[in-house]
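Novice: the amino acid sequence is not available; the structure is as follows:
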């Protein structure tokens, strides 16, 4: 059975890069959000196995969206992504429950490594 993934990033290029990285038979992209609020709403609606969430987003940043998702589903698997300048926020996201983070610009192998790691933790 395919793992269901929700992508939340306000930049179309990065959403496309993540989709391409996960474009295998193992993963199904169940939605794409462009703001933090939309990410929270889509998480509740789609109930994905994993969400990849950008930190810097309009209307509600990724940290606040992460907190809302974790309040709704404490078992949520969320991987944060951001560029280097938000390093302090990445640490905060991990403390709030994010499973991992991907630093932009990322490669296909960066995305796959973080996603596989998040699902491996589930099996332990």
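Specialist: Good, I have the coordinates. As the structure is a prediction and not an experimental result, all values here were calculated from the model.

Novice: going forward, measure contacts and count neighbours with C-alpha atoms only.
Specialist: Fine.

Novice: just the helices in this structure please.
Specialist: For the chain, the helices defined by DSSP state H occupy 12-21, 36-46, 62-72, 87-95, 108-123.

Novice: out of those helices, which comes closest to residue 54?
Specialist: Between residue 54 and the helices of the chain, the shortest gap by C-alpha to C-alpha is with helix 62-72, which sits at 5.6 Å.

Novice: what sits up against the closest one?
Specialist: With contact meaning C-alpha atoms under 8 Å, 6 or more residues apart in numbering, helix 62-72 is reached by 36-37, 39-40, 43-44, 53-56, 76, 78, 80, 89, 92-93, 96-98.

Novice: now list the buried members of these.
Specialist: Taking 16 or more other C-alpha atoms under 10 Å as the criterion, what is buried in the contacts of helix 62-72 is 36-37, 39-40, 43, 53-56, 76, 78, 80, 89, 93, 97-98.

Novice: comparison target, given below:
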């Protein structure tokens, strides 16, 4: 069972991810609503896995990945992007994200990504 931090500025997206990740048997230990919040909560909670939205206020997902990588080179991050954000997804992967899922999410794709990144 992994401890997961969910990052998204939309509450309903966090709820959807939390629901899916909990059903996979993992524990959601925290939720962040922007990149800055995610960096702070990562330091505090030390989760095994982070889901990271790309477009958020305060600090975007790509910058948050870079900041978290400075804290922990082995961090496991899954980017969550909307259609048409391929360029930013590439930036995020180069910054250290391990995988990405595209909104709207399917339960199957979330499962596939979480298993791939954790194993």
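Specialist: Now that the structure is in, tell me what you want to look at. Predicted model, so just to flag it, every value in this text is computed and none were measured.

Novice: any idea how far the alignment partner in structure 1 of residue 57 of structure 2 lies from residue 11 of structure 1?
Specialist: Residue correspondence to structure 1 (TM-score structural alignment): residue 57 of structure 2 is matched to residue 58. Distance, residue 58 of structure 1 to residue 11 of structure 1, by C-alpha to C-alpha, to the nearest Å: 11 Å.

Novice: now do the shared contacts for these two.
Specialist: The contact sets of residue 58 of structure 1 and residue 11 overlap at residue 34 (C-alpha under 8 Å, 6+ apart).

Novice: what's the burial count for the match of residue 57 of structure 2?
Specialist: A count of nearby residues for residue 58 of structure 1, using other C-alpha atoms under 10 Å, gives 14.

Novice: just list the residues touching it, thanks.
Specialist: With contact taken as C-alpha under 8 Å, 6+ apart, residue 58 of structure 1 is in contact with 10, 34, 35, 36.

Novice: now do 10 Å
Specialist: Contacts for residue 58 of structure 1 (C-alpha atoms under 10 Å, 6 or more residues apart in numbering) come out as 9, 10, 34, 35, 36, 37, 38.

Novice: same deal with residue 51 of structure 2?
Specialist: Residue 51 of structure 2 makes contact with 4-8, 14, 17, 31-32, 38, 61, 76-80, 97, 99-101, 114, according to C-alpha under 10 Å, 6+ apart.

Novice: just the ones in strands from these, please.
Specialist: Under the assignment DSSP state E, the contacts of residue 51 of structure 2 contribute 4-7, 31-32, 77-80, 99-101 to strands.

Novice: how near is the residue most central in space within structure 1 to residue 83 of structure 1?
Specialist: For structure 1, residue 52 is the residue whose C-alpha lies nearest the centre (C-alpha atoms, centre = their mean; 1.2 Å). Shown here: residue 52 of structure 1 relative to residue 83 of structure 1, a distance of 14 Å by C-alpha to C-alpha.
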